[in-house]
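Q: Everything below, folded, please.
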Amino acid sequence: MPEISSKGRQMPASPIRKLTPFADKAKRDGKKVFHLNIGQPDIETPEGMLNAIKDIDFKVWAYTPSEGTLAYRTKLAEYYNKLEYDIDPSQILVTVGGSEAITIAMQACVNEGDEIIIPEPFYANYNGFACMSNVVVKPILSFIENGFALPAISEFEKLITPKTKAIIICNPNNPTGYLYSREELEALKVLCLKYNLFLFSDEAYREFCYDGREFISPMHLEGLEENVIVLDTVSKRYSACGARLGCLITKNKEVIAAGLKFAQARLSPGMVEQIAAAAAVDTPDSYFEKVNKEYTLRRDTLVKRLNSIDGVFCPNPGGAFYVVAKFPIDNADKFCQWMLEEFEYDNQTVMMAPATGFYSSAGTGSNEVRLAYVLNVEDLEKAMTCLEKALEAYPGRKS
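A: Okay, the predicted model is just below:
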């Protein structure tokens, strides 16, 4: 029998989705499963975005330009310039989801075997994208005890070699919800300029910042224009994960030109998605204010309940809609699978993502779990009661 590639063997499974077969079986067995494993919001997609799809009238469902339609890129520039990014449509490359924006950035900027530094825990699929691009991830640990703040710049410098080409940050962070401060970003700016590094800024959760905290993008930092690459998506902002539409933004002309060649190789992003997303730019601020208020309530509910459980510690995140919590357990992967396979309370159980998959360093995150607060408060309360009972019953509980 022919063998699969070494890359196929090395490609990591998603910690967010790998337990799905166990959740499916739990449902077939009649259990209600509370899905806290994946960032699929239950918030309604803006009406204007959906209406734009309903009102479409074309005779041929055609290719679009590889970089995205000018109409959509013009609307995107309008959105980003309200955020003071000071860009024009030529500095935007429309991608098939934020995932493609990340892979194009890696392939356009980093040679095979070169290194990217990423504070961990980080979005699990960065490992997969790096594998696809033959890029080496150099993780740098952040710690739950201080809420996963950015590690000291001196720790970054210890990892820098002649092969280091970029640093990736996700702000607000997935999976921790940590929101980077201006001071932390200014420190990264100095480092990137000193060592001539790209700074990839994954901003999928830009709209979700809480308690009046300020979102700062590297795009706001003067003097870093040639180094910054923003990676974005409509998935979370407009609760439109299934649209699979993202973008890469940079003022670096060489990066745009190189990225466009990769975009041309995959032909084009979808026409319908761009029509819908162009309409979404006109979503009123009231929509985001309502969503922000709802997520704040969910965050507060989840964090309070988690920290009330004996042996559990959960920092209070400043953004996104995730938390990473430390549980009194022997192994997060075993515990999350046990929850689906063997546990139920009132015929209910909870699906979560073991945090091991959000780390690259061996042996890290073994007693940590990521939970997404994408369900309504009533369901979150039920899920937390279920989790509390599970931790009392789990055979691998640690004191």
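Q: use CA for all of it now, contacts and neighbours both
A: OK.
Q: Spatially central, which residue of this protein would that be?
A: Asn174 (4.5 Å; CA atoms, centre = their mean).
Q: now it: how far from Thr103?
A: Going from Asn174 to Thr103 by CA to CA, to the nearest Å gives 17 Å.
Q: Same check on Asn125?
A: Taken as CA to CA, the span from Asn125 to Thr103 is 10 Å.
Q: What of Leu199?
A: Noted for Leu199: a distance of 14 Å to Thr103, by CA to CA.
Q: Over to Ala62?
A: The gap separating Ala62 from Thr103 is 25 Å, by CA to CA.
Q: Between these two, which is the more surrounded one?
A: Of the pair Ala62 and Thr103, Thr103 is the one with more neighbours under other CA atoms under 10 Å, namely 21 against 11.
Q: any idea whether the residue lying closest to the more buried one once chain neighbours are set aside is helix, strand or coil?
A: Excluding its sequence neighbours, the residue lying closest to Thr103 (CA to CA, 6 or more residues apart in numbering) is Phe129, at 5.8 Å. Assigned by DSSP: H, G, I helix; E, B strand; the rest coil, the conformation of Phe129 is helix.
Q: How many neighbouring residues does Phe129 have?
A: Phe129: 20 surrounding residues under other CA under 10 Å.
Q: for comparison, sequence B:
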Amino acid sequence: MRRCFGSWQNLGPTVVDWRCAVKLSDRGNAMPASPIRRLTPLADAAKAKGIKVFHLNIGQPDITTPPEMLEAVKAFSDPVLSYGPSAGLNETREAMAKYLRGIGVDVSANHVLVTQGGSEAILFAMAAICDPGDEIIVFEPFYTNYSGFACMLGVHLRAVQTKVEDGYHLPPVAQIEAKITPKTKAILWSSPGNPTGAVFTRQEVTALVELAKKHGLYAISDEAYREFCYDGHVATCVLDVAAELGCSDRAILIDSISKRFSACGARIGFLVTKNEELLAAILRFGQARLCPPTLEQYAATVGYSVIDKYVPPTIDEYRRRRDRVMEGLAKIPGATCAVPEGAFYVQPRLPVGDADAFAQWLLTDFQKDGKTVMVAPGNGFYATEGAGAEEVRIAYVLKEEDLQIAMDLLVEAIKQWNQR
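A: The predicted model follows:
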């Protein structure tokens, strides 16, 4: 037993056991909160007061999941819900491989691992190729979980900034190459982009894969929004480019059913690579977490059988929603925004000074007719200190009439914020 000072009761010195000295790890203390979810307690408090909150902060679509997927879960009749293979059900892996072959990518089910969402695929990829202190090149603003997973693993993100004025497309290759050091292990990107909506051209993806090949790096492409491209833009698959350049062993594809089938809660993702050594290492990580969810894999397998029927009208719906959001942003004097080419996000720069404080104020001090809007502060999508301070991420995942109300609220809120 030893003396511990400053007990929670403020009663002065108290004799307690050794457990009073237990503290969090440096990793636990350093783990960043997600900008997408960090303000949820404020939103919950607003709702408790009877305020309607329109959630533009999170990529949770309100489009109906394919009913065939839900029926597949209901039809499960085995008497025991048992463990599945750590790599995923064979039929689910084959469904994903068949889908990729349908878009011109030469893969088999043996190249596919099923993960608990695309996020786990990213985590496993980072863990398999990096040691603590290693580096991965990313393009900011980037999907915020890249930062969280890097923190968990002791990996450093080397950020290359893209600009709203350039539509968040890549800077010159020399600027990217200048970030490569002896500790660099991979280049990681998202296209169609979260949070930017940018769709990298085939030339851009080719340049990234060529850099990876030249410097002995992995090329990791997060393609969870592949179908959602607008105005003639087309997503490029990293596996296709790598095969063309003769470096398939350097390419890692991250994918997911979450957005494609509006099935975020199913937590089914995929990691696809032709690098057998890498697949074996990642499978060992998969064995440690046992297996991906079984029922959801049955749903995913069925989902890919109805993709040609389900996805085209979904793309049209998101295009209309994008246009509605852009109409709203056009009403904000001083706002700077690139028209999203894909995905269902937009990352505008708003005339608010401090977007983080503004996002909090929306939930604590602003409401109109009992309604307010929630956005994700843009600084959480950057690794560079101070970057994104005037930006927010907006997810246009609500039906058009709700988006109209939400954008009208945002326009009014900015007026009131700047008149305080």
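Q: Can you pull the TM-score for these?
A: Remark: TM-score between the superposed chains equals 0.98 [TM-score structural alignment, normalised by the length of structure 1]; 397 aligned residues with a CA RMSD of 1.1 Å.
Q: and the longest helix along structure 2, how far from the chain's centre?
A: Secondary structure of structure 2 read by DSSP state H shows that its longest helix is helix 307-329. Distance of helix 307-329 of structure 2 from the chain centroid (CA atoms, centre = their mean, to the nearest Å) equals 19 Å.
Q: Quick one: name whatever helix or strand follows that helix.
A: Once helix 307-329 of structure 2 ends, the next helix or strand along the chain (criterion: DSSP states H and E) is strand 345-346.
Q: Pull out the buried positions in the helix or strand following that next one.
A: Counting by DSSP H and E, the next helix or strand C-terminal to strand 345-346 of structure 2 is helix 355-364. Neighbour-count burial for helix 355-364 of structure 2, counted by 16 or more other CA atoms under 10 Å, picks out Ala355, Asp356, Phe358, Ala359, Gln360, Trp361, Leu362, Leu363.
Q: ditto for stretch 360-368 of structure 1
A: Applying 16+ other CA under 10 Å to stretch 360-368 of structure 1 flags Ser360, Ser361, Thr364, Gly365, Ser366, Asn367, Glu368 as buried.
Q: which parts of the longest helix of structure 2 are buried?
A: 310-311, 314-315, 318-319, 321-322, 324-326, 328-329.
Q: ok, now stretch 230-247 of structure 1?
A: 230-241, 243-247.
Q: matching residues in structure 2 for it?
A: Using TM-score structural alignment, stretch 230-247 of structure 1 corresponds to residues 253-270 of structure 2.
Q: Need the contact partners of the matching stretch.
A: 60-66, 112-122, 220-225, 227, 237-239, 271-273, 292-293, 296-297, 300, 303, 310-311 (CA atoms under 8 Å, 6 or more residues apart in numbering).
Q: Show me which of these are buried.
A: 60-61, 63, 65-66, 112-122, 220-225, 227, 237-239, 271-273, 292-293, 296-297, 300, 303, 310-311.
Q: now, which of the residues you listed lie within strands?
A: Among those, the ones falling in strands (DSSP state E) are Val112, Leu113, Val114, Thr115, Ile220, Ser221, Asp222, Leu271, Val272.
Q: To which residue of structure 1 is the first one aligned?
A: Read that as Val112 of structure 2. With TM-score structural alignment as the criterion, the equivalent of Val112 of structure 2 in structure 1 is Ile92.
Q: now the fifth one
A: For Ile220 of structure 2, the aligned residue in structure 1 is Phe200 (criterion: TM-score structural alignment).
Q: hang on, its match packs against Asn171?
A: No. Applying CA atoms under 8 Å as the test, Phe200 of structure 1 and Asn171 come out as separate, 10.5 Å apart.
Q: ok, Val33 of structure 1 touching Asp346?
A: No. Assessed by CA under 8 Å, Val33 of structure 1 is found out of contact with Asp346, at 11.3 Å.
Q: Nearest residue to whatever residue of structure 2 lines up with the residue nearest to the centre of structure 1 in space, please, no chain neighbours.
A: For Asn174 of structure 1, the aligned residue in structure 2 is Asn194 (criterion: TM-score structural alignment). Sequence neighbours aside, Tyr143 is the residue nearest to Asn194 of structure 2 in space, at 5.5 Å (criterion: CA to CA, 6+ apart).
Q: Please tell me how far the equivalent of that neighbour over in structure 1 sits from Arg182 of structure 1.
A: Mapped onto structure 1 by TM-score structural alignment, Tyr143 of structure 2 lines up with Tyr123. To Arg182 of structure 1, Tyr123 of structure 1 is 22 Å away according to CA to CA.
Q: Please apply the same query to Leu141 of structure 1.
A: Distance from Leu141 of structure 1 to Arg182 of structure 1, by CA to CA: 20 Å.
Q: what does stretch 68-78 of structure 2 contact?
A: Residues from elsewhere that reach stretch 68-78 of structure 2, judged by CA under 8 Å, 6+ apart: Leu295, Glu296, Tyr298, Ala299, Ala300, Val302, Gly303, Val306.
Q: Looking at the residues you listed, spot the one nearest Leu278 of structure 2.
A: Relative to Leu278 of structure 2, the closest of the contacts of stretch 68-78 of structure 2 is Ala300; by CA to CA it sits at 24.3 Å.
Q: Next, work out how far apart the residue lying closest to Leu188 of structure 2 once chain neighbours are set aside and Thr273 of structure 2 are.
A: Nearest non-adjacent residue to Leu188 of structure 2, counting by CA to CA, 6+ apart: Ile220, 4.7 Å away. For Ile220 of structure 2, the distance to Thr273 of structure 2 (CA to CA) stands at 10 Å.
Q: Repeat that for Ser108 of structure 2.
A: Taken as CA to CA, the span from Ser108 of structure 2 to Thr273 of structure 2 is 10 Å.
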